[in-house]
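> Take a look and give me a structure for this.
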Amino acid sequence: MLPEAFAPQTRVIHGYERAYRMAGRGPVLLFLHGIGDDSSTWLDLLESLAGDFTVIAPDLLGHGFSAKPRADYSVAAYACGMRDLLTTLDVDRVTVVGHSLGGGVAMQFAYQFPERCERLVLVGSGGVGAGVHPLLRLAAAPGAGLVLPLLGTPPAVAALRGFAGLLRVFEDTDLDYVLTRYARLLERDTRSAFLRTLRSVVDWRGQVVNMLDRCYLTEGIPTLLVWGTEDSVVPSGHALRAHRAMPGSRLVLFEGAGHFPHRSDPERFLEILREFLAETPPAQYDRARWGKLLRAGRPQQQRLDTAEIPDAPTVSSGT
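Predicted structure coming up:
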C-alpha cells in the first residue's frame, strides 16, 4: 500500500482537531501510542496489516498533529476521546493495540466501553503496577517544567545520549528514537501537554493509575501481553502481574528487547499479532455476564498472587 494512504487526517471533536491515520478494509485494529510519541511509531505495522484489516492509529490529544489545548489528559478522558473518534468514523467495534500509556488507555477503553472492545493487545503497558523509571518520576515532580525546555537542545541531547548509554536507561535500538521525541519538548504547547499527561498517571512514587483491581473484567476478552525483558521504563515484571490478573491472557516476552518491542523486532511482533488475531474470536458483550463479574469482584487468590510478583521477570520468553 502506498505511504500516502497513511498520511495524517483530522476530525474536529469537541472543538479540537484530532489527527489519525486510517487505511485498509476488514476487521478494525486501533493502535494507541505512548506518552510523548505519536501514531508514526506504528507505520511499518500499519502497512503490513492494511491488506487484511482496517487500521486506525490516532495521535492522542496533546501529541503529534492533534491539538494541544489546556484540557483533561487523564486516561479516562483519552478512552472517551477514542470512543468519540471511532463514532465519527462510523466504527463500532475494534481490537485495541496499546503501547505504554496507550496500553493504559486501551485497558480503560475496554473497562468503560466493553461493548466496543473485541480484543486487547498490551505492549509494555502502563497501568499494572507502581513501578516506572525514576526519570519519569522526576519529570512529574514540581518544577520539572522549567528544565524540560532544555532537553531538546543539542548539548542536552548529547548529554542525555551519554547518560542513557552509561546507565542503560534505554536499549540501543530505542535511544535514538526516544531522543528525537525529547526534541519536541522545545515547543511550549507540546511540553505543557506532556506534563499534564504525565502527571495524570505518574507522581514521585511511581504510577498513579492502576488497573489491576479491574483486570478480572477482561475475562472473555482475548488479551495478548507483549513485553521486552529489558524494559527499564515499565519493568517487565509487570507483564507477569498482568498475565495473572487477566484470565486467559497470553504472554509473550521479547528476550533482550527494551520498551519498544514492536520497533526492535517488528517482524516477530507482526507474526505474533497475526497469530493472535487468527486464533481468537472477537469478544461478545453480554450485559448480564458483565454484571455478574462486577458483583463477584476480583478473586481473593488473585490479590495474593499479583502482590507477590517482583518487577523483574522470572522467565525470559514464552506464552
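> only C-alpha atoms for contact and neighbour calcs from this point on.
Fine.
> what's the strand ranked longest in the chain packed up against?
For the chain, the strand with the greatest residue count under DSSP state E is strand 16-24. Counting contacts by 3 or more CA pairs under 8 Å, 6 or more residues apart in numbering; DSSP states H and E, strand 16-24 is packed against strand 9-13, strand 54-58.
> can we see that at 10 Å?
strand 9-13, strand 28-32, helix 43-49, strand 54-58, helix 75-88 (3 or more CA pairs under 10 Å, 6 or more residues apart in numbering; DSSP states H and E).
> In this structure Asp158 contacts Thr180, no?
Actually, residue 158 is Ala rather than Asp. No. Using CA atoms under 10 Å as the test, Ala158 is too far from Thr180 to be in contact (11.7 Å).
> Report the set of residues contacting both of these two.
Gly152 (CA atoms under 10 Å, 6 or more residues apart in numbering).
> Any figure for the gap between the residue lying farthest from the centre of the chain and Val96?
In the chain, the residue that sits farthest from the middle, by CA atoms, centre = their mean, is Pro155; the gap is 30.0 Å. Look at Pro155 and Val96: by CA to CA, to the nearest Å, they are 39 Å apart.
> so Val96 is in which element?
strand 94-99 (DSSP states H and E).
> Could you check the angle the next helix or strand after that strand makes with helix 75-88?
Proceeding N to C from strand 94-99, the next assigned helix or strand is helix 101-112, under DSSP H and E. Interaxial angle, helix 101-112 versus helix 75-88 (axes from the mean of the first three to the mean of the last three CA atoms, to 10 degrees): 80 degrees.
> Which positions within helix 101-112 qualify as buried?
101-111 (16 or more other CA atoms under 10 Å).
> for the residues you listed, which one is nearest Glu47?
Nearest to Glu47 out of those is Gly102 (CA to CA; 19.9 Å).
> hang on, the earlier thing: can you tell me the helix or strand for the residue farthest from the centre of the chain?
Judged by DSSP H and E, Pro155 forms part of helix 154-167.
> Please provide the structure for the following sequence as well, for comparison with the first:
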Amino acid sequence: MSLPFVFRTIELDGQTLRTAVRPGNGTMTPLLIFNGIGANLELVMPFVRALDPDLEVIAFDVPGVGGSSTPSTPYRFPGLAKLAARMLDYLDYGQVNAIGVSWGGALAQQFAHDYPERCKKLILAATSAGAVMIPGKPKVLWCMASPRRYVQPSYGVQIAPEIYGGAFRRDPKLALAHASKVRSGGKMGYYWQLFAGLGWTSIHWLHKIRQPTLVMAGDDDPLIPLVNMRLLAWRIPNSELHVIDDGHLFLVTRAEAVAPIIMKFLEEERQRAIMHPQPAPARTIG
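Reported below is the predicted structural model:
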C-alpha cells in the first residue's frame, strides 16, 4: 500500500519551498519530479500514486508556484537547478532519478547537465530543447503565455481540450478534475517561470548528458509537437523514445499505462561488461 505524502515547507536563501515526499522502502533510488509551468505539486499526485509504492518520490513547488514563495527577482534554469540540488541536501538526499514534465523537462535537463553526480537516470516527458523547438500552433502558445488558466479555473476548463489535446478532447470531466487541484501562486510567479526559459536552449550540450534517458511524448500534443521529442532522443546519446497515444498531460491521463514503462526503465541496471582473462599458456617441463 502506498504511504501518504509528507509535506514540509523549508527555507533556502530566504526562499520558502513547499515540498512533498511519498516515502518508499529504501531499495530504489528516489525519484525527483520537476513539474510543468504554473503547476503545483498536487497536479502530479495521480501519476505518483500509479507508481510502485516502494519507490520514494520527491515533489516540490518551484518559486512562485503553489505553496512556495515568489522571489523578488526571477531565477534562470541554472539557478533553479542549483536550488533543487540545495533542496536535496536539506532533505538529506544524495543521488536521485529525475523526471521533468513540459517546462519542468527543461529544468530536468539543466539539473542532469549541471549535477551529473546527483542524477542517476533522466526521464523527459512532453518537453523540448527550448528556444530551438518546433513550436505548437500560435493560438495554443498564446494561451500558455498567460497564467489565466491557473488564476481563473473556469477558463482553464474551457481551453483544456485545445492546449492539452489527447484525452482532454474526449472527456470534459478531466478538465474539471484538473482545475479542482490547481493552487495558483499568482501571476508574477508564472511570469517569472516564463522568464526562466526565455532564450534558453539545451541543444548545444544535449550530447553531454550521459545519464540513461527515457524520452516520452504524446502523439497528440498541441504544445510540444512530437518532432521535438524525436530531436531530444536523437541528441542525447544514451536515450530511448516512447510515444504515448495521448496528449500533453499523458502522465496524468494515462498514469496507469505510463507508470509500468517508467518503473521498468528505473529498475533496469545496465550490466557492466565482464572481461574474462585469457587462460595462461601451459608450461612444458623438460
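> matching residues in structure 2 for the strand holding Val96 of structure 1?
Aligned using TM-score structural alignment, strand 94-99 of structure 1 spans residues 96-101 in structure 2.
> Please name the residues that touch the residue nearest to the spatial centre of structure 2.
Nearest to the mean C-alpha position of structure 2, by CA atoms, centre = their mean, lies Gly100 at 1.2 Å. By CA under 10 Å, 6+ apart, Gly100 of structure 2 lies in contact with 32-36, 106-109, 111, 122-127.
> which of the residues you listed still touch in structure 1?
Shared with structure 1 under both residues aligned by TM-score structural alignment, their matches' CA atoms under 10 Å, the contacts from those are 32-36, 106-109, 122-127.
> With structure 2 overlaid, how far apart is the longest strand of structure 1 on average?
Here strand 16-24 of structure 1, set against structure 2 after superposition, deviates by a mean of 1.3 Å using mean CA distance after the TM-score superposition for structure 1.
> quick one: that strand to strand 28-32, angle?
130 degrees.
> Would you state the helices of the stretch 201-319 of structure 1 in chain order?
All helices of the stretch 201-319 of structure 1, identified by DSSP state H, counting those that start in this stretch, fall at 237-245, 261-264, 266-279, 287-296, 300-308.
> Throw the helices and strands packed on strand 16-24 of structure 1 into TSV and include mean neighbour count and distance to Met1 of structure 1, thanks.
Below are those laid out as TSV (neighbours: other CA atoms under 10 Å; distance: least, CA to CA, whole Å):
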stretch	mean neighbour count	distance to Met1 of structure 1
strand 9-13	14	17
strand 28-32	25	17
helix 43-49	18	6
strand 54-58	24	12
helix 75-88	18	23
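> For Arg184 of structure 1, which of the ones you listed is the nearest?
Among those, strand 54-58 sits nearest to Arg184 of structure 1 (CA to CA), with 17.9 Å.
> Check the mean deviation of that closest one from structure 2.
Mean for strand 54-58 of structure 1 is 1.0 Å (mean CA distance after the TM-score superposition for structure 1).
> angle of that strand against helix 75-88?
Going by the same axes, to 10 degrees, strand 54-58 of structure 1 makes 140 degrees with helix 75-88.
> If you count contacts, what does the helix holding Pro155 of structure 1 end up packed against?
Where contact means 3+ CA pairs under 10 Å, 6+ apart, helix 154-167 of structure 1 is packed against helix 172-182.
> So which residues make contact with the helix it packs on?
Under CA under 10 Å, 6+ apart, the answer for helix 172-182 of structure 1 is 35-38, 41, 64, 148-153, 156-158, 160-161, 164-165, 168-170, 191, 257-261, 263-265.
> same question, stretch 275-293 of structure 1
27, 29, 93-95, 113-121, 216-224, 250, 269-270, 272, 294-295, 297.
> For ChimeraX, write the select line for the buried members of the residues you listed.
In ChimeraX, a selection of the buried entries from the contacts of stretch 275-293 of structure 1 looks like this (16+ other CA under 10 Å):
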select :27,29,93,94,95,114,115,116,117,118,119,120,121,216,217,218,219,220,221,222,223,224,250,269,270
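> what residue of structure 1 matches up with Lys208 of structure 2?
Aligned partner of Lys208 of structure 2 by TM-score structural alignment: Leu217.
> list the contacts for that match?
110-111, 114, 245-247, 290-291, 293-294, 297-298.
> can you check Val227 of structure 2 too?
Val227 of structure 2 sits in contact with 128, 133-135, 217, 219, 233, where contact means CA under 10 Å, 6+ apart.
> That one pairs with which position in structure 1?
Aligned by TM-score structural alignment, Val227 of structure 2 pairs with Gly237 of structure 1.
> Without its sequence neighbours, what residue ends up closest to His63 of structure 1?
Closest residue to His63 of structure 1 apart from its sequence neighbours, by CA to CA, 6 or more residues apart in numbering: Asp38 at 6.0 Å.
> That neighbour touches Arg18, doesn't it?
No. The pair Asp38 of structure 1 / Arg18 is not scored as a contact, 11.9 Å apart, by CA under 10 Å.
> on that earlier part again, of all the helices and strands packed on strand 16-24 of structure 1, which one comes closest to Arg303 of structure 1?
For these, the distance to Arg303 of structure 1 is smallest for helix 75-88, at 23.4 Å, taking CA to CA.
> Measure the mean distance from that closest one to structure 2 post-superposition.
Helix 75-88 of structure 1 sits 0.7 Å off on average (mean CA distance after the TM-score superposition for structure 1).
> my guess is Val121 of structure 1 is in a strand, correct?
Yes. If the criterion is DSSP: H, G, I helix; E, B strand; the rest coil, then Val121 of structure 1 is within a strand.
> now the alignment partner in structure 2 of Gly64 of structure 1: how far from Glu240 of structure 2?
Alignment note (TM-score structural alignment): Gly64 of structure 1 maps to Gly66 of structure 2. Going from Gly66 of structure 2 to Glu240 of structure 2 by CA to CA gives 32 Å.
> from the middle of its chain, how far away would stretch 261-274 of structure 1 be?
Here stretch 261-274 of structure 1 is found 15 Å from its chain centre; the criterion is CA atoms, centre = their mean, to the nearest Å.
> which residues of structure 2 does it align to?
Under TM-score structural alignment, the match for stretch 261-274 of structure 1 is residues 250-263.
> what's in contact with the matching stretch?
Residues from elsewhere that reach stretch 250-263 of structure 2 (CA under 10 Å, 6+ apart): 43-52, 55, 99, 101, 123, 125-126, 164-168, 174, 178, 214, 216-221, 242, 244-247, 249, 265-266.
> All set, thanks.
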